[in-house]
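In: Got a predicted structure here, sequence first:
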Amino acid sequence: MYLTLILLPLYGSITASFFGFLLGSIGASFVTTFCIGLTFMFSIFAFYEVSLAGSPCFVQLFSWFDSELFSFSWGFQFDSLTSIMLIVVSFISFLVHFYSTGYMSHDPHLPRFMSYLSLFTFFMLILVTADNFIQMFVGWEGVGLCSYLLINFWFTRIQANKAAIKAMIINRIGDFGLALGIFCIFVTFGAVDYSTVFALVPYYQNSNIVFFNISWSVLDLIGILLFIGAMGKSAQMGLHTWLPDAMEGPTPVSALIHAATMVTAGIFLISRCSYLFEYAPKALSVVCVIGAMTSFFAASTGLLQNDMKRVIAYSTCSQLGYMVFACGLSNYHVGVFHLANHAFFKALLFLGAGCVIHAVGDEQDMRKMGGLYKLLPFTYGMMLIGSLSLMGMPFLTGFYSKDVILEVAFGKYSDIGHFAYFFGSCAAFLTAFYSVRLLYLTFLSKPNGYRVNTLNVHESSFKMGLPLFVLVLPSIFIGYLTKDMIIGLGSGFWQGSIYILPNNFNIIDSEHIPQLFKLLPVGLSIFGGLSSFYFYTYKSNYLFKLKTSSIGLKFYTFFNRKWFFDKIYNEIVGQFLLNSSYHLTYKQIDRGLIESLGPFGLTSVVSYLGFVFRILQTGFFYHYTLVMVTSLITFLAFFRLVHILEVYDLIYVLDLRLGALFLLAMFFIIYSQNQKKIK
């Protein structure tokens, strides 16, 4: 069952890809959706057997690399952390597949699209079920590849091309850090499988390693390098710029990336490596600070975005910040709990946004919508519940994980904890504000769109409406139903798949924090939602005057332009690299050094030597004999000279490195003189 669970999405992807022209759109959609549906059913059985019945499963298939120093096998690890990820990934993926059959029904390339979705799911399953870092890295790179294919699905659009390339490059930066972390793990522990590495971690608590000529604590260095990889996938501040641009892909892609796959990979990696991070306190501090800053930064940026999907994308980035700083506070189980809860209402929001965009003629600017609550009452109700759950309103799913994160942050009673609590609370206010802003501009304001779009507005088909109804149920109830099982005090749900040092376990302390600090995040969320509704309903003129004032315009530009991250990367970092690549790599090395040594250097020398050797070919035997005897005498004399120098400790005279440096210096002098003559 366990192997079937993993391979079914791959089977569906291969079938739709290679035989889509025979099956057609309907056949390819049925095969892929049916395979993902079976995967979800098997995931439920695996969840019951592994997590509820307490029977973790480890499967070893066959050896992959086998050498004296480096050997590991294809293996799969099914524990509580894996089982909860399987449920989330397969459930959301199944609903996205089903939704796509309606949303993409007009697209002639639907089989290719369904194939990419199934392949995306397969690599995510490889990632979460791996029992070693190398196999996990295969899934890690696989989801990056599939995100490129899906974002660039409509490859005739230049913006889709740019967004896909951007996602690939930004993720390569994070993946480079992850690869260095895996190398460092192997150098330190001599193994890459989880069980061996995590068992050895306590013995290296005081060990150091030299990296970039600086002495580091080896566990802190490994933790920071692994977190750089998580930053790329989970779009943390600095490596987040690909996430909003990923909206160029079809809406089902956005739902799958933001809810179940890709962005959750970084949170999973940190939680899986909890055994390592617990002995790396400095790395945990970095994780917590970056996560807290990301939650506030993304919430403030989403506040003034006008594209509906980008607002929801920045909300994803903000919620990922909550999960990351929860892990940075050693509350990995709370972070994973919020990951699972967030998947349901975030998929609901994206699929609801897809219904709205589909209804208004592919318009995504909220300023050109309005008045849709009467025309799309079902979609409005679904998005209202999803937004309230995102805001953390009491008794909805988001409330039971988001507020616990802020409580454990304050209950840490440390500077890092209070830092995270402050920024998380501010982000809660901003999240409520822009969530109500999205609902108001889209559904409640006066109609601002084109008349022809408004006249053609209609509710979505059954294939698009049913996933919304299914998702709204866990968005309301799943948090309440599972909170005691997943994060309840004394729960045996995790069974050692997540490790927390006794000194870092502060879920008990969070129960006894002052009542004011427990209620503050909820109060800020309610106040943010009500203030947003009040200002946009009754004080829109005041908001316009504030935006057009000298100071307000600067703030609006700053937040609307995403804190100028893209401008900095494009105009400073990108241009510097392009200019240096052109002037140094291309002009000096390619056209200069290589051509001087190649076509205009060594080639002429070789031609001259060939001319000389042709002259020496006289055809007389005694000439050849003279050359051989002279060469032999020179050869023997050279070795005799070396022996004499060794006896008298003068061998350094023949140091070939000095000769190489001399020849290189002479070459550059001649090359610079030639360049001056050319100019």
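Out: Noted; the coordinates are in hand.
In: use CA for all of it now, contacts and neighbours both
Out: Noted.
In: Provide a list of residues in contact with Tyr373.
Out: Under the criterion of Cα atoms under 8 Å, 6 or more residues apart in numbering, the contact list for Tyr373 reads Tyr380, Phe443, Leu444.
In: and which of those is nearest Asp403?
Out: Checking the contacts of Tyr373 against Asp403 by Cα to Cα gives Tyr380 as the nearest, at 25.6 Å.
In: so the closest one makes contact with Phe443?
Out: Yes - under the criterion of Cα atoms under 8 Å, Tyr380 makes contact with Phe443 at 7.0 Å.
In: So for those two, which residues contact both of them?
Out: Common contact partners of Tyr380 and Phe443 (Cα under 8 Å, 6+ apart): Leu372, Tyr373.
In: one step back: which of the contacts of Tyr373 has the most neighbours?
Out: Phe443 (24 neighbours; other Cα atoms under 10 Å).
In: For the closest residue in space to Ile92 that isn't next to it in sequence, list the residues it contacts.
Out: Nearest in space to Ile92, with sequence neighbours left out and distances taken as Cα to Cα, 6 or more residues apart in numbering, is Ala260 at 6.3 Å. Neighbouring residues of Ala260 by Cα under 8 Å, 6+ apart: Val88, Val89, Ile92, Ser93, Ala343.
In: Quick one: neighbours of the fourth one, just the number.
Out: In other words, Ser93. Ser93: 30 neighbours (other Cα under 10 Å).
In: Please name the residues that touch it.
Out: Ile36, Leu117, Thr121, Leu256, Ala260.
In: Let's see that with 7 Å instead.
Out: When contacts are counted by Cα atoms under 7 Å, 6 or more residues apart in numbering, Ser93 touches Thr121, Leu256.
In: chain center to the strand or helix carrying Met293, what's the gap?
Out: Assessed by DSSP states H and E, Met293 sits inside helix 281-302. From the chain centre to the centre of helix 281-302 is a distance of 15 Å (Cα atoms, centre = their mean, to the nearest Å).
In: From the contact counts, what lies against the next helix or strand along the chain from that helix?
Out: Sequence order places helix 308-328 as the next helix or strand after helix 281-302, per DSSP H and E. In terms of contacts (3 or more Cα pairs under 7 Å, 6 or more residues apart in numbering; DSSP states H and E), helix 308-328 is packed against helix 242-245, helix 263-272, helix 281-302, helix 332-359.
In: Pasting the second one now:
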Amino acid sequence: MQTLVTILVFAPLVGALIAGLFGRRIGDVASQAVTTGLLILACALSWYTFSQWTWGGLEAFTVRLLPFIHIGDFQANWSIRIDALSATMLIVVTTVSALVHIYSWGYMAEDDSKPRFFAYLSLFTFAMLSLVTAADFMQLFFGWEGVGLASYLLIGFWFKKPSASAAAIKAFVVNRVGDFGFALGIMTTFWAFGSIQFAEIFPQIAAHAGKTWVFAGHTFPLMDIACFLLFIGAMGKSAQFFLHTWLPDAMEGPTPVSALIHAATMVTAGVYMLCLLSPMFEYAPIAKNIVTVIGAVTALFAATVGLTQNDIKRVIAYSTCSQLGYMFFAAGVGAYQAAMFHLFTHAFFKALLFLGAGSVIHGMHHEQDMRKYGALAKLLPITFIAMTIGTIAITGLGIPPLELGFAGFYSKDTIIEAAYAAGQHNPIGMFAWVIGVLVAGLTSFYSWRLAFFTFNGKARWGHDDHHAHAHDAHGHDAHADETHDEPLPDDDHGHGHDHKPHESPWVMLFPLVVLSIGAVAAGFVFTGYFVGHHQEEFWRGAIYNAPTNHVLHEAHGVAEWVKYSPLIATILGLLIAAYVYLLKGDERLGLKLAERKGPLYVFFYNKWFFDELYDATFVRLAKFLGDLFWKGGDQKIIDGLGPDGVSAVSYEVGKRTGKLQTGYLYHYAFVMLLGVAGLLTYALFKFH
């Protein structure tokens, strides 16, 4: 088994190296085949590992591969840790990644850099696998930074396009802000426990629960400080409130990248870390309350912004941000199992929605504005069915008395019920429950708005004289000068076309079918293992609940009206969306409401003005300080007084001294006479 999991983790790295280093020699098809084949191998081994854990009696183990850093008490090793958490993440990461690889065969068919793209995808997957199998903080940080690097490469894949490069840099920089807190959290943990090995830290936590840290004359609870700093890292990676601004801009990457980053991998790393570190967070009540509040506010913020967006990928991106808020406040109230369950189900229906959106964009000749869609259900039947399944799954429609529904029904309802149960002891939990129910209604509204805009109503994709252009398969202007030919792939906005929408090829539809099965069945099949009667034997200590934490048990016993509340909110959201965008006709009511540009609409449409606020403060301040230190400090002071100043003085001295070289003998004789006179004068005064 140890050999199998080692192959599982390193197979994507081998594929990335082959495609990245030898892609030009072996060609596009061979590069795609090698990377995709190795990902399918990793996926098969992941499912085998998960099945052995769930039904085969496999026990937790750690494979130590190599020593990494050994300095005094700081011992870091390359290891592979297998337990319930890592086994779950393995199938989530490799399943979505393998399907994205297959999907990309069709979506990236016209791209001229396929080996590089598939190498980046596989590199991203390896970094994520090294993260979720880490046995210590050092390897966790390595994987953490690895997915940050790979996401930078993928988001900026079309690097000739300025907006793509800017989005990649933004994602990288914002994540570095969070990673700074993460690094401080690791340092604090090492300082407190003298180790970065999870197996050594977790048994000591109860003994350190009451310890404090005196800093700047103030006393802080040690565990709360460590957990809060670690949570800052999770905020950046999982795009939580304040550090969320990079996520929507990441849509500049190809749609398969959006599915990979936003569905199951990078953005869920923060949730995974919180659940992994549950032994620490259980003894950090202040940090847990902060996690709950930030998660709830993120869920609300992203849902309100998603109401007004017109770019199909941005709507789904904000949906991801909102669903991550659910996972975080679930972990904040102590329902770590429910957070992981929603992470698991969310991977299937969110990847389905993103790849479905990519199929729509492909069929619409790379048009992303939903206002230019409509009446696509008959023209894209398989995509329509798949995205409808995904929409039902994310909105959580189901039948509570029968406990029957699609994937999101089981996981999201469990989170909302857990928040209500926690609210009986902590008002922060009740705050999260109110937000959770409200966001359930908003999620239903914007999800069905997307579905109705895209597949129903009248066709709005006919000829548009004002915007009509001839575009190639990646949205390039076919008449543009070749020297200005920038990659304008699936995010080329605002153009019309004369082509009839068409269904995607089967290489793109097959992943939709597989993900549809997961979106339908993942909740029903696994609810008993994640949050139900078999949770104890499934988790087997991978998630720790303090003796006082009974929130998940209490969640199953909440009143019936609490269980029905998210369903009622979901149905209301569906009915309002149907009335506004379907029954009344979107051209008569929905678009008119948008055209009025009321203050609330403008506030939501502009994403609560966070980008403008950050630009006016941090960005401009950073540029001002950069210019100050560069032009004032570096150029004028350091260079001016240093090498540049010395060279300038040497030049001037040499230039003026050189004028003494006149070539006339009597000038030299005069200088010699002055020298002799000077020496005699010095001697007279010296020996007087």
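Out: Good, I have the coordinates. Keep in mind that what you see is a predicted model, and the values were worked out from it rather than measured.
In: Can you pull the TM-score for these?
Out: For this chain pair, the superposition-based TM-score is 0.87 by TM-score structural alignment, normalised by the length of structure 1; 607 aligned residues with a Cα RMSD of 2.0 Å.
In: tell me what the helix holding Met293 of structure 1 is packed against?
Out: So helix 281-302 of structure 1, by 3+ Cα pairs under 7 Å, 6+ apart, packs with helix 218-233, helix 308-328, helix 415-439, helix 550-560.
In: what range in structure 2 does it sit on?
Out: Per TM-score structural alignment, the counterpart of helix 281-302 of structure 1 in structure 2 is residues 285-306.
In: What's the average distance for that stretch when superposed on structure 1?
Out: Mean deviation of stretch 285-306 of structure 2 from its aligned counterpart in structure 1 after superposition (mean Cα distance after the TM-score superposition for structure 1): 0.4 Å.
In: Map the residue nearest to Ile92 of structure 1 onto structure 2.
Out: So Ala260 of structure 1 corresponds to Ala264, using TM-score structural alignment.
In: out of everything not next to it in sequence, what's closest to the residue positioned nearest the centre of structure 2?
Out: Nearest to the mean C-alpha position of structure 2, by Cα atoms, centre = their mean, lies Val267 at 3.3 Å. Excluding the flanking residues, the one nearest Val267 of structure 2 by Cα to Cα, 6+ apart is Ser238, at 4.2 Å.
In: What does that neighbour correspond to in structure 1?
Out: By TM-score structural alignment, Ser238 of structure 2 lines up with Ser234.
In: For its match, give me its contacts.
Out: So, once contact is read as Cα under 7 Å, 6+ apart, Ser234 of structure 1 ends up touching Val263, Thr264, Ala265, Gly266, Leu320.
In: can you count the residues close to the second one?
Out: By the criterion of other Cα under 10 Å, Thr264 of structure 1 has 25 neighbours.
In: One more: the fourth one?
Out: Applying the criterion other Cα under 10 Å, we find 26 residues in the vicinity of Gly266 of structure 1.
In: got the contact list for it?
Out: Ala230, Met231, Lys233, Ser234.
In: which residues in structure 2 form strands?
Out: 61-71, 74-82, 212-215, 218-221, 398-399, 404-405 (DSSP state E).
In: With structure 2 overlaid, how far apart is the top helix by length along structure 1 on average?
Out: Counting residues, the longest helix found in structure 1 (DSSP state H) is helix 158-189. Helix 158-189 of structure 1, aligned to structure 2 and superposed, deviates on average by 0.6 Å (mean Cα distance after the TM-score superposition for structure 1).
In: Stretch 340-358 of structure 1 too?
Out: Stretch 340-358 of structure 1 sits 0.4 Å off on average (mean Cα distance after the TM-score superposition for structure 1).
In: Can you check which part of structure 2 that stretch sits on?
Out: Mapping stretch 340-358 of structure 1 onto structure 2 (TM-score structural alignment) gives residues 344-362.
In: Same question for stretch 102-117 of structure 1.
Out: Under TM-score structural alignment, the match for stretch 102-117 of structure 1 is residues 106-121.
In: residue in structure 2 matching Leu10 of structure 1?
Out: In structure 2, Leu10 of structure 1 lands on Leu13 (TM-score structural alignment).
In: hmm, I was thinking of Glu571 of structure 1
Out: Under TM-score structural alignment, Glu571 of structure 1 pairs with Ala616 in structure 2.
In: Tell me the counterpart of Ile416 of structure 2 in structure 1.
Out: Using TM-score structural alignment, Ile416 of structure 2 pairs with Leu406 in structure 1.
In: quick one: the nearest residue to that match once chain neighbours are set aside from Lys518 of structure 1, how far?
Out: Leaving out its chain neighbours, the residue that sits closest to Leu406 of structure 1 by Cα to Cα, 6+ apart is Tyr421, at 5.5 Å. Note on Tyr421 of structure 1: its distance to Lys518 of structure 1, by Cα to Cα, to the nearest Å, is 11 Å.
In: now do Phe297 of structure 1
Out: Counting by Cα to Cα - Phe297 of structure 1 and Lys518 of structure 1 are separated by 23 Å.
In: Repeat that for Thr156 of structure 1.
Out: For Thr156 of structure 1 relative to Lys518 of structure 1 (Cα to Cα), the value is 51 Å.
In: more neighbours, those two?
Out: With neighbours defined as other Cα under 10 Å, Thr156 of structure 1 and Lys518 compare such that Lys518 has more, 19 against 9.
In: so which of the strands of structure 2 comes closest to Lys607 of structure 2?
Out: When these are compared (using Cα to Cα), the closest one is strand 398-399, at 30.8 Å.
In: who does that closest one touch, helix- and strand-wise?
Out: Judged by 3+ Cα pairs under 7 Å, 6+ apart, the packing partners of strand 398-399 of structure 2 are strand 404-405.
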